[in-house]
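Visitor: pasting the sequence and the predicted model now:
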Amino acid sequence: MKHFDAIIVGAGQAGPPLAGRLTAAGLRVAIVERKLFGGTCVNTGCIPTKTMVASAYAAHMARRAAEYGVQVGGAVAVDMKQVKARKDAISGRSRQNVRSWLDGMNGCTVFEGHARFETPHEIRVGDELLGADKIFLDVGGRALVPDMPGVDRVPYLTNTSMLELDVLPRHLVVVGGSYIGLEFGQMFRRFGAEVTIVEKGPRLIQREDEDVSTGVREILEGEGIHVRCDAECISFAPRGEDIAVGVSCASGEPEAVGSHVLLAVGRRPNTDDLGLDKAGVAVDKAGYIVVDDQLRTNVPGIWAMGDCNGRGAFTHTSYNDFEIVAANLLDNDPRRLSERVLGYALYIDPPLGRVGMTEAQARASGRRILQATRPMARVGRAVEKGEAQGFIKIVADADSRKILGASILGTSGDEAIHAILAIMNADVPYTVLQRSTPIHPTVAELLPTVIGDLR
């Protein structure tokens, strides 16, 4: 057996930086990756999808060029092979950078292969048996494919295989009306495909407030995307060379027939083939590794970070998991998960920036609530860019004068939300932001005005 001070399983967003901190502290570290260095973000998530979103935005703006007094001449054509090649190049460079970083890290040994526990502190990778007192799991997640009627009878795409397409679907049917499905749906509509989004629930992105869901639906339908909610009878069947997706048993067209189907109905953790039972590591009913406020599992000396612990599922929360673990182990700084103010974004265009509670959650908490909303049509920057869809909404506690949450659906919403995020992390009253002097012309300059409207 090869003994190390620490073993890290998975080279996603938390594993490599933790290896960097541990080796810098003089520890001998083994890091194990079975497939793609960089994890979901680099290979099948943020970097490749946002690269394709950028291509789709370019096509969209080219079609709108005349609105800005720009003549491009002729119909806009999208070369999907070139779109994919650009995406592959950018993603590939990021993946190689992660691998090169680890290979050049003094005190770090890289193992390629599938890691499985044999005991709580022994892991086998192929013919190698590795041991360590400290083991960190950063194994990520993958697309969930539920056992829906007929799904085994038709070809389907997931967020991973969708990225390998180098042809334009004639009609893409997206099953799932949340973040992944909506981003791919708008992206491929802008590439030129007909798109139908099928959502089982009564509205899109149900974790958000109803006005946000409505605003997002209006943006998508404004671009010609068909949206079918309340799809209680989702099923699949071959229809010649196409695929029929059953939608409704009650109203509307009973099915949507497409050339391609994308399943975007959730994620599952990569924990079912780690041998966690041999280590005694507890998981919940969905397979997520149970951790405490400092990312420790129930087994001493084993931590779980990133998507596999079910406590974030974003690149930035995975990286923050690393920061929490490193702070506690190396810096004598007792950071905790419960201190994290969660922000995130939906990268349709214009994007949705979100932080903290929704309005519904704030009202359900029993607090006295203040709320204010301003349309993006009142934001000079949005009007100047010709992108005035959406709104800004802020929710605050009337007694403490602390911001509880915010939604910015509109151009630069994913950037402007950080002003709110910073105020919430500082744990100061909203008057601090209200009395600031933001730069004009920006989206963030409207935030003090919106705060002044809180009622």
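Guide: Sure thing, it's come through. Residues are numbered from 1 along each chain as shown.
Visitor: can we go C-alpha only for contacts and neighbour counts from here?
Guide: Will do.
Visitor: quick check: residue 269 vs residue 143, distance?
Guide: Applying Cα to Cα, to the nearest Å, the value for residue 269 to residue 143 is 9 Å.
Visitor: which stretches of the chain form helices?
Guide: 15-24, 39-43, 46-63, 80-103, 159-162, 179-191, 210-222, 276-279, 315-330, 359-364, 380-385, 413-426, 431-434, 447-452 (DSSP state H).
Visitor: same list, the ones you listed, but as CSV with mean neighbour count please.
Guide: Formatted as CSV, the helices of the chain follow (neighbours: other Cα atoms under 10 Å):
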stretch, mean neighbour count
helix 15-24, 21
helix 39-43, 23
helix 46-63, 19
helix 80-103, 16
helix 159-162, 15
helix 179-191, 24
helix 210-222, 17
helix 276-279, 16
helix 315-330, 20
helix 359-364, 16
helix 380-385, 16
helix 413-426, 18
helix 431-434, 15
helix 447-452, 18
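Visitor: alright, now check it against this:
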Amino acid sequence: MADSGSPGSGSSWLGVVADGAVPVSGHGHVGVWPLDEHNAKLLDNVHPRGWQNPQKPDDFVYDLIAVGAGAGGLVSSKQSARRGARSALIEHHLAGGDCLNVGCVPSKALLRCARAIAEMRRTDLCLGGGVSGGDCRFPQIMERMRKLRAQIAPVDSHDATMKAGADVYMGRAVFTGPNELQVAGQTLLFRKAVIATGGRARVPSIPGLEKVPFLTNASLFNLTQLPPRLVVLGAGPISLEMAQAFRRFGSEVTVLQRSDTILGTEDPDAAKMLHQVLTEEGITILTGTGVKSVSHNHAEGQHWPEIRVSALNNGEDCEILCDALLVATGRVPNIEDLGLEAAGVEVTAGVGVKVNDDLTTSNPDILAVGDVIDHPDLRFTHMAGTMAGMAVQTALFAGRGLPVNAASGLLSQVVVPRCTYTEPEIASCGISNLKAAAAQGVEVDVYKSELDHNDRAILEGASCGGFVKILCQKGTEQIVGATVVSERGGDILAELTLAVQYKLGLSAIARTVHPYPTLGEAVQQCALNYNRARWEKLDQSGKL
């Protein structure tokens, strides 16, 4: 849906409410649906009706203005205000960005329900009755998601930002010069600005797609009925998380991936293990598959259209019919219509705003953070927040000490953790596999611990054994990266990310007491493998 115009002059929810349960995803913003009490509460926080923009004197200069109210913009504006700066935040759609509204928050709510359903179907837990494929109460699952999303929303609300000391403007920001921009008819001056406009789903160029009511992450969470048949384009984290969830809810799910593997650059052993788990759960994964065209028929009175996907699977023509088509083939930055040329900010078309290692752009007074920058491998909510803290430090306090939430003020020196929240989770950080090490010219030693004999994994009845794999600089104990395949793998990864970031040796992890029984003991087991190879030993006479 288009945005609602100039909210400062009496906005409504009309621009942020979708007009149906299965909205068509296009190039603009997709609205929120249905307008029940939970979504009304959400919108009261992230796009409040009647919001009045501040009115400042013409010569007023902000120390920092953040454009975009996702994680990057929220942290930039709030942190700078808390540190004494005259700060402002501008947003023309929904505060909280993708993460709160159409990303991390709603997806994890669905994954929690999907896991509960999977648990009920397990025979080894003696839970009784079980849940059949057609009895998952999908409308209630989606309502629970909306309720919890609304419960979290106040943290990202305009009121919360104002209470932190920053002004909030609703409207579309357009730079009109190196140190000024316009929003809702006002011109605002700034010493520094942070571009944090995020990204959106990449829509591939497929014949017929523009005429098909496909879904992206922006519209998926508006569903109120479970699609009987779901086709997912792409096999990255979002694709596989939702494929597993909807399969557990009862949909027939097919994943189409152009390359020969899933999960892109993640560890091949991890990808292979997850591929096996998803296949065993009944998901059809077709790798080496390119989509040739899509079309649909939608009979009057029929809730779901019949979508026809024509593809080429490893050289063979194939056709898949489905009721819903989820496009999850990557992200593109929101850099259009921002007036970046007038601001002197250079961009790489289709990739993002060009940033230096300290997050400054070609205009030294403007920085950029989050999904909008030209680093596609850093598109995570936690990285947007981390970058924002670094940007505030660079913009307002350069030379006065390091930021509190990063190893240094340089983007290249931050160790990035990432996690795919399937079951099992695939979590990794740093140089996490041999292919990545070879690409960077780093020689490594690999220490691996299987979870097949981990007591906690056995007691949990994990769907696969899983493993922890730690890579060290060859001939040393310096950890350069790791991969965890396990339930709660993202939680386990934190210890390893800390070790990589602050150069803690593998032997230090071996000497750290880990509680029993935990999955995290597998990390210690990897470290013990390092120590055991270097133990002093006694010979038969008792001498060293």
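Guide: Perfect, thanks for sending it. This is a predicted model, so every value here is computed, not measured.
Visitor: can you pull the TM-score for these?
Guide: The TM-score (TM-score structural alignment, normalised by the length of the first structure) is 0.95; 453 aligned residues with a Cα RMSD of 1.9 Å.
Visitor: coming back round to it: out of the helices of the first structure, which is closest to residue 73 of the first structure?
Guide: helix 46-63 (9.8 Å; Cα to Cα).
Visitor: equivalent range in the second structure for the closest one?
Guide: Taken onto the second structure by TM-score structural alignment, helix 46-63 of the first structure occupies residues 104-121 there.
Visitor: which outside residues touch the matching stretch?
Guide: Outside stretch 104-121 of the second structure, the residues within contact range by Cα atoms under 8 Å, 6 or more residues apart in numbering are 98-100, 125, 127-132, 136, 141-142, 144-146, 148-149, 221, 241-242, 244-246, 248-249, 421-422.
Visitor: quick revisit: okay if I get the helices of the first structure as JSON lines plus distance to residue 202 of the first structure?
Guide: Shown next, in JSON lines, are the helices of the first structure (distance: least, Cα to Cα, whole Å):
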{"stretch": "helix 15-24", "distance to residue 202 of the first structure": "38"}
{"stretch": "helix 39-43", "distance to residue 202 of the first structure": "29"}
{"stretch": "helix 46-63", "distance to residue 202 of the first structure": "27"}
{"stretch": "helix 80-103", "distance to residue 202 of the first structure": "33"}
{"stretch": "helix 159-162", "distance to residue 202 of the first structure": "23"}
{"stretch": "helix 179-191", "distance to residue 202 of the first structure": "15"}
{"stretch": "helix 210-222", "distance to residue 202 of the first structure": "10"}
{"stretch": "helix 276-279", "distance to residue 202 of the first structure": "38"}
{"stretch": "helix 315-330", "distance to residue 202 of the first structure": "29"}
{"stretch": "helix 359-364", "distance to residue 202 of the first structure": "16"}
{"stretch": "helix 380-385", "distance to residue 202 of the first structure": "30"}
{"stretch": "helix 413-426", "distance to residue 202 of the first structure": "25"}
{"stretch": "helix 431-434", "distance to residue 202 of the first structure": "36"}
{"stretch": "helix 447-452", "distance to residue 202 of the first structure": "30"}
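Visitor: show me the contacts for the equivalent of residue 329 of the second structure over in the first structure.
Guide: In the first structure, residue 329 of the second structure lines up with residue 265, judged by TM-score structural alignment. For residue 265 of the first structure, the contacting residues are 143-145, 175-178, 181, by Cα under 8 Å, 6+ apart.
Visitor: any idea how far residue 265 of the first structure lies from residue 354 of the first structure?
Guide: Distance from residue 265 of the first structure to residue 354 of the first structure, by Cα to Cα: 21 Å.
Visitor: same check, this time on residue 182 of the first structure
Guide: 16 Å.
Visitor: any idea how far residue 230 of the second structure is from the residue nearest to residue 207 of the second structure when sequence neighbours are not counted?
Guide: In this structure, residue 207 of the second structure finds its nearest non-sequential neighbour in residue 293, 4.8 Å apart by Cα to Cα, 6 or more residues apart in numbering. For residue 293 of the second structure, the distance to residue 230 of the second structure equals 16 Å [Cα to Cα].
Visitor: likewise for residue 422 of the second structure?
Guide: With distances taken as Cα to Cα, residue 422 of the second structure is found 17 Å from residue 230 of the second structure.
Visitor: more neighbours: which of these two?
Guide: residue 422 (26 against 23; other Cα atoms under 10 Å).
Visitor: aligned to that one, what sits in the first structure?
Guide: That one, residue 422 of the second structure, aligns with residue 348 by TM-score structural alignment.
Visitor: same question, residue 254 of the second structure
Guide: That one, residue 254 of the second structure, aligns with residue 196 by TM-score structural alignment.
Visitor: could you count how many residues lie near the residue lying closest to residue 270 of the first structure once chain neighbours are set aside?
Guide: Once flanking residues are discounted, residue 270 of the first structure sits nearest to residue 141: 4.8 Å by Cα to Cα, 6+ apart. Counted with other Cα under 10 Å, residues neighbouring residue 141 of the first structure total 20.
Visitor: and the alignment partner in the second structure of residue 141 of the first structure, how close does it get to residue 103 of the second structure?
Guide: With TM-score structural alignment as the criterion, the equivalent of residue 141 of the first structure in the second structure is residue 199. Computed as Cα to Cα, the residue 199 of the second structure to residue 103 of the second structure distance reads 12 Å.
Visitor: and if you look at residue 263 of the second structure?
Guide: In terms of Cα to Cα, residue 263 of the second structure sits 18 Å off from residue 103 of the second structure.
Visitor: go on, residue 506 of the second structure?
Guide: 35 Å.
Visitor: looking at these two, which is more packed in?
Guide: residue 506 (27 against 17).
Visitor: quick one: map the more buried one onto the first structure.
Guide: By TM-score structural alignment, residue 506 of the second structure lines up with residue 430.
Visitor: for residue 181 of the second structure, same thing?
Guide: By TM-score structural alignment, residue 181 of the second structure lines up with residue 123.
Visitor: residue 491 of the second structure too?
Guide: Aligned partner of residue 491 of the second structure by TM-score structural alignment: residue 415.
Visitor: surely that match touches residue 352?
Guide: No: between residue 415 of the first structure and residue 352 there is no contact under Cα atoms under 8 Å: 9.7 Å.
Visitor: count of residues packed around the aligned partner of the residue nearest to residue 207 of the second structure in the first structure?
Guide: Aligned counterpart of residue 293 of the second structure in the first structure: residue 235 (TM-score structural alignment). Other residues near residue 235 of the first structure come to 17 when the count uses other Cα under 10 Å.
Visitor: can you check residue 317 of the second structure too?
Guide: Around residue 317 of the second structure there are 13 residues (other Cα under 10 Å).
Visitor: excluding its backbone neighbours, what's nearest it?
Guide: With sequence-adjacent residues excluded and distances taken as Cα to Cα, 6+ apart, residue 317 of the second structure is closest to residue 311, at 6.0 Å.
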